[in-house]
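S.K.: give me coordinates for this.
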Amino acid sequence: MGTFKALVIDRTDAGQTVSFRDVDEADLMDGDVTVRVSHSTLNYKDGLALTGKAPVVRRFPMIPGVDLAGTVEASSHPEFKAGDAVILNGWGLGETHLGAYAQKVRVKGDWLIRRPEGLTPHQAMAIGTAGYTAMLCLMALEKHGLAPERGPAIVTGAVGGVGSVAVALLARAGWHVIAATGRPEEAAYLKGLGAAEILERSELAGPVRPLGKERWAAGVDTVGSTPLANVISMTKYGGAIAACGLAAGMDLPSTVAPFILRNVALLGVDSVMAPKPLRITAWDRLAHELDHAKLAAMTSTIPLDEVVEAGKRIVAGQVKGRVVVEIG
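M.R.: Okay, here's the model as predicted:
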């Protein structure tokens, strides 16, 4: 047993502290696979954990980081052996189980999937939970029977991580994508990912009507609250919105009118506890369907020692696209 470097969140009477320290391998949590982490990423949830803006962390001390790509170092799990390339998203990593902003983790093998062929560790974490969630949203819309010929698809929070990947995936699938954002100066970025139209966030911020003008047949919502309620009110008959985020709030000031008069569906999408077969399907599709050039265009890379400041920026809405964290 030895020590490894990690970023650790602790709680004192004065509040939350975040610091880099040496962690003893003996302090790793129970699991049947030990992974040497090479890359992680920065999601909105990671930003909330790092800043303490929301109760993401459920035990202290905690190593944050909800995503990892790495190599199996030791395993007693039947599916994995030393040297296997793996990824992990969710399952309480960085919330209730020591997370990925560390050189090593010990986890349950049932949480891991093999890194798909065709994706480097860096690319896998450029996708991360955000991109994997975007694919789950696309799959939910497809399962509902929606296709591009039904009309446009809207993406809210389009400049963010989930939104950026959703724009790229929907555009590749043939949808006319309307990218809603509070950062209209990023129009060129969004159109480069495949957006056909840019919608200013202010158009979704006003009072919610029970029914608005029908404008889109499908959507991926990353923000919740009033914007989602407005999106629902303007969804075409028989359409559906896949909801996966709460950046604008957890409330939903809507009415039942769109659901009972327009047959609109609200599809909840969870990535944290999604069953393994669904995860494997989503990641296999991401490896083949997400344009690598567009993925690179939406991705920046930082070392682990910059993640705390980056976490503040992502919560403040100042981060564009995806951020890969090199663990080192």
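S.K.: from here on, just use CA atoms for contacts and neighbour counts.
M.R.: Fine.
S.K.: distance check, the nearest residue to Thr299 once chain neighbours are set aside against Leu42.
M.R.: In space, and not counting its chain neighbours, Thr299 is closest to Arg322: 4.6 Å by CA to CA, 6 or more residues apart in numbering. Using CA to CA, to the nearest Å, Arg322 is found at 7 Å from Leu42.
S.K.: let's see this one next, to set against the first:
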Amino acid sequence: MKNFKALVVREDNSNVSVQIENELTINQLNDGEVVIKVHYSSLNYKDMLGAQKNGGVIRSYPMIPGIDLSGTIIESKDSNFFVGQEVLVTGYNLGMSHTGGLSEFARVPSSWIVPLPVRLNVKDAMAYGTAGLTAGLSIKALENNGMKPTENQTILVTGATGGVGSIALQILAKMGYKNLIALVRKEYQIDVAKKLGATDVILVESFDFGKKPLNKQKFNYILDTVGGELLSNLIPFVSYDGSISMCGNAAGIKIETTVLPFILRGINLLGIDSVNISHKKRVQIWNKLSNEWKVSASLLLEEISLEAVPEILSKIKNGAHLGRTIVKIS
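M.R.: Alright, predicted model coming up:
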């Protein structure tokens, strides 16, 4: 295999650098049974953390980041996968402790691989990426706890113009949910959220949280993508027998609450993990994303080159990023 290029994060005297390197070899990739020629990767909040000093994502340096990839198999030691097969990989240790998707080639354990669903191409797969998988898992968890488009329920989506939130809004709108409320922080995000399918939009700064253990019952379900104080403040507004799915920590890792919403209203907090879920659950969600939940053609999407990755990571860090950004590798 010829030398190839990748984005590499290095640590030098406690400083972290991110740059394109052009002379990498296969021996610089971590072990695995399958080698993939990467066509697309995507950028997520976790990728931004991986490029920061003390970001808590990358565990050893140097490292090729990128927690997502899609591409074509060029070598396989596993008879379940064949040369020329299109596949995708998200989660596990990809881009964290195992060389990731922001590279022309990746070598991964075969157990991490999901064959590309029939109705998706490699670009569609990364238009979703980890964000789409997480959105799908969040929706599925809420559905398992009573959320139905036929019940005229009110559903709040936080971080509604970000990666997970924007995909979730579009899927929920396609499924027929009529009372979709988007919670956003900036005025310019209002129109964006409405175009994504929100029937109403609330600015965080204009919402009266009240700081009570129990507040007026406003939302049957909340699909939360940000965590922290915002989530803490929303818990008292969940209606009787309602649920909240939690998948992010952009607003912090701590939540404060009382037992009252849980013992007096019977609400549920549903943790969403997209990193170590079973292969079976992954395939189930990807099949939905390629069929009845398919919104890949209408996602808020930007395509960039590998060279433009640092600029977009900076936008994610500064809260100025909208929707999904995919990286065309080859």
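S.K.: ok, now which ones touch the equivalent of the residue nearest to Thr299 of structure 1 over in structure 2?
M.R.: The equivalent of Arg322 of structure 1 in structure 2 is Arg324 (alignment by TM-score structural alignment). By CA atoms under 8 Å, 6 or more residues apart in numbering, the contact set of Arg324 of structure 2 is 42-43, 127-128, 162-163, 299-302.
S.K.: count of neighbours near Lys280 of structure 2?
M.R.: 9 (other CA atoms under 10 Å).
S.K.: counterpart of it in structure 1?
M.R.: Counting by TM-score structural alignment, the partner of Lys280 of structure 2 is Pro277.
S.K.: narrow the contacts of Arg324 of structure 2 to those that are buried.
M.R.: 42-43, 127-128, 162-163, 299-300 (16 or more other CA atoms under 10 Å).
S.K.: pick out the most distant pair among the residues you listed.
M.R.: Leu43 and Leu299 (14.5 Å; CA to CA).
S.K.: one step back: just the ones in helices from the contacts of Arg324 of structure 2, please.
M.R.: Those of the contacts of Arg324 of structure 2 mapping onto helices are 127-128, 163, per DSSP state H.
S.K.: can you list the residues you listed in JSON lines and add distance to Ile181 of structure 2?
M.R.: As requested, those are exported to JSON lines (distance: CA to CA, whole Å):
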{"residue": "Ala127", "distance to Ile181 of structure 2": "23"}
{"residue": "Tyr128", "distance to Ile181 of structure 2": "22"}
{"residue": "Gly163", "distance to Ile181 of structure 2": "16"}
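S.K.: out of these, which is nearest to Asp12 of structure 2?
M.R.: Gly163 (31.3 Å).
S.K.: could you check which residue of structure 1 pairs with the closest one?
M.R.: Using TM-score structural alignment, Gly163 of structure 2 sits opposite Gly161 in structure 1.
S.K.: ok so, going back, how about the contacts of Arg324 of structure 2 in JSON lines, adding distance to Pro149 of structure 2?
M.R.: Listed next are the contacts of Arg324 of structure 2 as JSON lines, based on distance: CA to CA, whole Å:
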{"residue": "Ser42", "distance to Pro149 of structure 2": "30"}
{"residue": "Leu43", "distance to Pro149 of structure 2": "31"}
{"residue": "Ala127", "distance to Pro149 of structure 2": "25"}
{"residue": "Tyr128", "distance to Pro149 of structure 2": "22"}
{"residue": "Gly162", "distance to Pro149 of structure 2": "23"}
{"residue": "Gly163", "distance to Pro149 of structure 2": "23"}
{"residue": "Leu299", "distance to Pro149 of structure 2": "21"}
{"residue": "Leu300", "distance to Pro149 of structure 2": "23"}
{"residue": "Leu301", "distance to Pro149 of structure 2": "26"}
{"residue": "Glu302", "distance to Pro149 of structure 2": "30"}
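S.K.: returning to what we had before: just curious, which of the ones in helices among the contacts of Arg324 of structure 2 is nearest to Ser274 of structure 2?
M.R.: Nearest to Ser274 of structure 2 among these, with distances taken as CA to CA, is Tyr128, at 12.7 Å.
S.K.: okay but Leu228 of structure 1 is in contact with Val220, surely?
M.R.: No - with contact defined as CA atoms under 8 Å, Leu228 of structure 1 does not reach Val220; the gap is 9.5 Å.
S.K.: in structure 1, which residue is most central in space?
M.R.: By CA atoms, centre = their mean, structure 1 has its centre lying nearest to Ala130, at 2.0 Å.
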